[in-house]
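>>> sharing a sequence plus its predicted fold:
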Amino acid sequence: MSAREAGRPLGRALRALLPRGLLGRSVLIILVPILMLQAVALQLFYGGHLDVISRRLAGGVAGDVALLVELVRREAPEERAWIFREAAWRLDLALAFEEGARIQSVARPASLPLLPLEEDLNNALRERVRLPFDTDWQSDSRSVIIRVQLPEGVLHVEAPRKRLFTATLYLFVIWLAGSALLLSGIAVLFMKNQVRAIRRLADAAEAFGLGRDVGPMKPEGASEVRQAAAAFNRMQERIRRFVGQRTEMLAGISHDLRTPLTRMRLALAMLPRTPEMEEDLAALGQDVEEMERMTAAYLAFARGEGTEQARPADLVELVQDVAASARRAGAVVEVAAPEALSMRLRPDAVRRCLGNLVDNARRHARRIAVGVRTSPRTGLGGPGGVPAALWAEVTVDDDGPGIPAAEREGAFKPFHSGSPNGTGLGLAIARDIVRAHGGEIVLEESPLGGLRARLRLPV
């Protein structure tokens, strides 16, 4: 296995630990160099300044203890009082002598495991006193008790910890921790404001893509984010203007086409009916109706139902309305759905989408089954990746001939019709409407033996 392949699991593990959001990654980018700099400074302090200071302070105390031990050894017991008095006054060391005592070796845990004080003091005493000794850091929180074994007893030396310890360490650690917390807070507050502007831009783009009128965005945040917001506002205005102009143009074309079609219908109605011409007149009338229907379908496809605004509606009620209309047209439609499923959508557009799916099934089958249910947000996803906890799923099944799997995607293309009486826009309009809601629609094999159209909308 190569080094590149061996490093891939490690790279994936590191990526899994990284924050997924922009705020977390931005704060991490800011804090990691600061923490690394502080770690280097702390290492230099521990390896340099603290180590030198600790050895010097321990050497000073060990030198004083060695001097006192030598004085006590040279003086007679009745002459040692002045040594004890001078040690307390001049060296700030309290002395006591225990006649005939022996040092009991006791294993004591380190009281300051992160600092080199105890080790440095032991090394200094070992070097300068050169007698058996013991140090006690546990008995007194303000002093270190040093016991030195002499031939006639044990000399107790109580040394203040302030002679071995410097408050610079506390100040340094407080500075490191305080500066890290302060910089972290400033970084989080600053980046939160920047990310909030990006989130608002993303929400506005998503809402606009779903056909909602969000209005112009207020540019805020960094200059690049303000520039993106201004560009989004200009794009939004251009798209609205383009859609409006296209809709007006197509509405005018539709009106212009309907006028001659209406005249043709009237002319056909006023023509004298003879047995020889009856069949031809009926065919012409059907052609005129087909042209009117195709004109309306083309206009609906071009408009894309873009003028309707989303609002709370009951999806089950829309399905029941479409099923009732299909039954009035002679279809056999079964509906399996909960009592209600309220969600935010464009009711007229969704009704048209469901109507197109049911009409397609009605033209090719005798039995239609429509189901409505909710499912977790897995599997199909909308083009914009709409964050929804649930999907509302609608299935339209029929027992018709179906569509081969290789041809199902092509059925969604505009003007692709598998029926001589169709325009080829029903499925294209349905997919356009579903995707405008942030969902998706697919064709599958139906349990009834025909075709299943399955659509999902974010709840």
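The structure has been received and is ready for your questions.

>>> from here on, just use CA atoms for contacts and neighbour counts.
Will do.

>>> for the closest residue to residue 125 other than its chain neighbours, give me its contacts.
Distances taken as C-alpha to C-alpha, 6 or more residues apart in numbering put residue 62 closest to residue 125, at 5.1 Å, once the chain neighbours are dropped. The contact partners of residue 62, taken as C-alpha atoms under 8 Å, 6 or more residues apart in numbering, are 121, 124-125, 128-129.

>>> buried members of those residues into PyMOL, please.
Filtering the contacts of residue 62 down to the buried ones (16 or more other C-alpha atoms under 10 Å) takes a single PyMOL command:
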select buried, resi 121+124+125+129
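
>>> nearest to residue 176 among the contacts of residue 62?
Nearest to residue 176, judged by C-alpha to C-alpha, of those is residue 121 at 27.0 Å.

>>> where along this protein do the helices fall?
3-17, 22-44, 51-74, 81-90, 117-128, 168-209, 223-270, 275-303, 315-328, 347-364, 426-436 (DSSP state H).

>>> so residue 188 touches residue 28, yeah?
No. Using C-alpha atoms under 8 Å, residue 188 is not in contact with residue 28; the gap is 9.7 Å.

>>> okay, one more to line up with it:
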Amino acid sequence: MRLAPRGLEPDRVLRKILPRSLFGRTLLIVILPLILLEGVALQIFYGSHLDVLSRRLAGSVAGEIAFVLDQAALHPASSARIFAHAGQRFQFRFHFHEGEKLTPRGLPHVFGPVDTDLARALRRDLNRKFSLVWNGPPGMIRVDVQLATGVMTVDVPRKRLYVGALYIFFAWLAGVTILLLGIAILFLRNQVRAIRRLALAAEAFGMGRDPGPIRPEGAIEVRRAATAFNRMQDRIRRFLTQRTAMLAGVSHDLRTPLTRLRLAIAMLPPDIADTDGMNDDVTEMERLIGLYLTFARGEGTEQPQPTDIALLIEDLAARAARGGAAIALDLAHLPQAVVRPEAMRRALSNLLDNAARHAHRIVVAAAPEGGQMLRIVIDDDGPGIPAERREQMLRPFESGSAAGTGLGLAIARDIVAAHGGTLRLDTSPLGGLRVAITIPL
């Protein structure tokens, strides 16, 4: 059995054709039944009822013409009075061309079912040669009939053959359709607007921005989702507050014995113990505790605000350059980004410190991407990280160096993720490691 190419699968074709938005798909659900209903109504009215009326009207006109011509042939002396009376009653106009012969025009050119029905009825009722002229006098259809002594021209009003209610029916059908579509679009816009607000609020909250509680509106299900989202925001805020307070207490409890140790070491005689080594160990323990608490605490209660990323990167690069690192910057026309300044400073500082620790040359580039994102790239010429270990190095306490704690990349990734962005490791064109950060503007 041969399988259809993947590009021609029906579901793939439908996904490309169908609208992606909820508003478009819901509107399509409303439009398709309306179109189907109109098609059925047109088929019933135009395909059957109107067809019957057209045949009857054409037969009536053909029969009247045949009757008048037959009466004139039976009573030649009264033909003028017969034609005048028929013109008054049937709204026909008769013109006799004595001695002329009918010019053959072949089959009449038809413009629709009404004209076809008239030609068929004339062939059936007249029993004479005739021709039809559709572009005759304005509002008239000209019928030329061959008689024994000449050609009789009969001008038939078009309104005798067309149903006037047809246009009223089409106008009613189109008007009702437009009215129903307008009402559907109005209601759908209100429902979709509520869902769109909920989606925007969820996206902003996921980026670390606090949009505040949203007002429930729309259908019952949408209101319920908005209420649940507000409750979720409140629970997450309480959890962050409680965790920050708990960690502050842990920090105090851990630093108190360290302070006592430092005081005890300071009171020891220098000739009894190596106090310098002890002081260094206590300092290292304080540094590690501070680093661990910083990682666990995350960004704390800092609120996002518009920040000049170029100025932030320049400040961090100048600090790293004072430490001996060779840093080049490419920060052309950077817009402001809504971020937590101190958190972003800590993330970029960790990345620059890692690069300065392992490399001699660092290049930092930043540029807008797609109009809604900001891409920051840090390249170095250090030893880099093997591709199979890059994901592992983004986890806490996975440092491959004896001098590191393995928290720098993990803290940076968590801060970027809290802003709704991504942090990826790759091979740098300089031969070392590339850290690529993408955050929303």
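Sure, I can see it. Note that the structure is a prediction, hence the values are computed from the model and not measured.

>>> give the aligned range of stretch 212-221 of the first structure in the second structure.
The alignment of stretch 212-221 of the first structure onto the second structure (TM-score structural alignment) spans residues 209-218.

>>> tell me which residues in the matching stretch are buried?
209, 214, 216-218.

>>> and for stretch 3-14 of the first structure?
So, applying 16+ other C-alpha under 10 Å, stretch 3-14 of the first structure has no buried residues.

>>> post-alignment, it versus the second structure, mean distance?
After superposition onto the second structure, stretch 3-14 of the first structure sits on average 5.0 Å from its aligned residues (mean C-alpha distance after the TM-score superposition for the first structure).

>>> distance from that stretch to the middle of the chain?
Its chain's average C-alpha position is 23 Å from that of stretch 3-14 of the first structure, according to C-alpha atoms, centre = their mean, to the nearest Å.

>>> gap between residue 328 of the first structure and residue 371 of the first structure?
Distance, residue 328 of the first structure to residue 371 of the first structure, using C-alpha to C-alpha, to the nearest Å: 19 Å.

>>> next: residue 258 of the first structure.
Residue 258 of the first structure is 38 Å from residue 371 of the first structure, by C-alpha to C-alpha.

>>> kindly report the same for residue 94 of the first structure.
Relative to residue 371 of the first structure, and taking C-alpha to C-alpha, residue 94 of the first structure is found at 92 Å.

>>> for residue 409 of the first structure, same thing?
22 Å.

>>> ok so, going back, out of the contacts of residue 62 of the first structure, which one sits closest to residue 136 of the first structure?
Once C-alpha to C-alpha is applied, the member of those that ends up nearest residue 136 of the first structure is residue 121, at 11.3 Å.

>>> which one in the second structure is aligned with the closest one?
Using TM-score structural alignment, residue 121 of the first structure sits opposite residue 118 in the second structure.

>>> just give the closest residue to its match, not the sequence neighbours.
For residue 118 of the second structure, the spatially nearest residue (C-alpha to C-alpha, 6+ apart) is residue 58, at 4.6 Å.

>>> isn't residue 213 of the second structure up against residue 230?
Yes. Between residue 213 of the second structure and residue 230 there is a contact under C-alpha under 8 Å: 5.4 Å.

>>> so where is stretch 409-429 of the first structure in the second structure?
Going by TM-score structural alignment: stretch 409-429 of the first structure matches residues 391-411.

>>> who's in contact with the closest residue to residue 415 of the first structure other than its chain neighbours?
Excluding its sequence neighbours, the residue lying closest to residue 415 of the first structure (C-alpha to C-alpha, 6+ apart) is residue 424, at 3.9 Å. Contact analysis of residue 424 of the first structure by C-alpha under 8 Å, 6+ apart lists 411, 413-418.

>>> other residues contacting stretch 350-363 of the second structure?
Here stretch 350-363 of the second structure has contacts from 316-317, 320, 325-330, 378-383, 408-409, 412, 432, 435, using C-alpha under 8 Å, 6+ apart.

>>> ok, now stretch 157-176 of the second structure?
Under C-alpha under 8 Å, 6+ apart, the answer for stretch 157-176 of the second structure is 38, 50, 53-54, 57-58, 61, 91-92, 114, 139-141.

>>> just the closest of those residues to residue 269 of the second structure, please.
Looking across those and measuring by C-alpha to C-alpha, the closest to residue 269 of the second structure is residue 38, at 101.8 Å.
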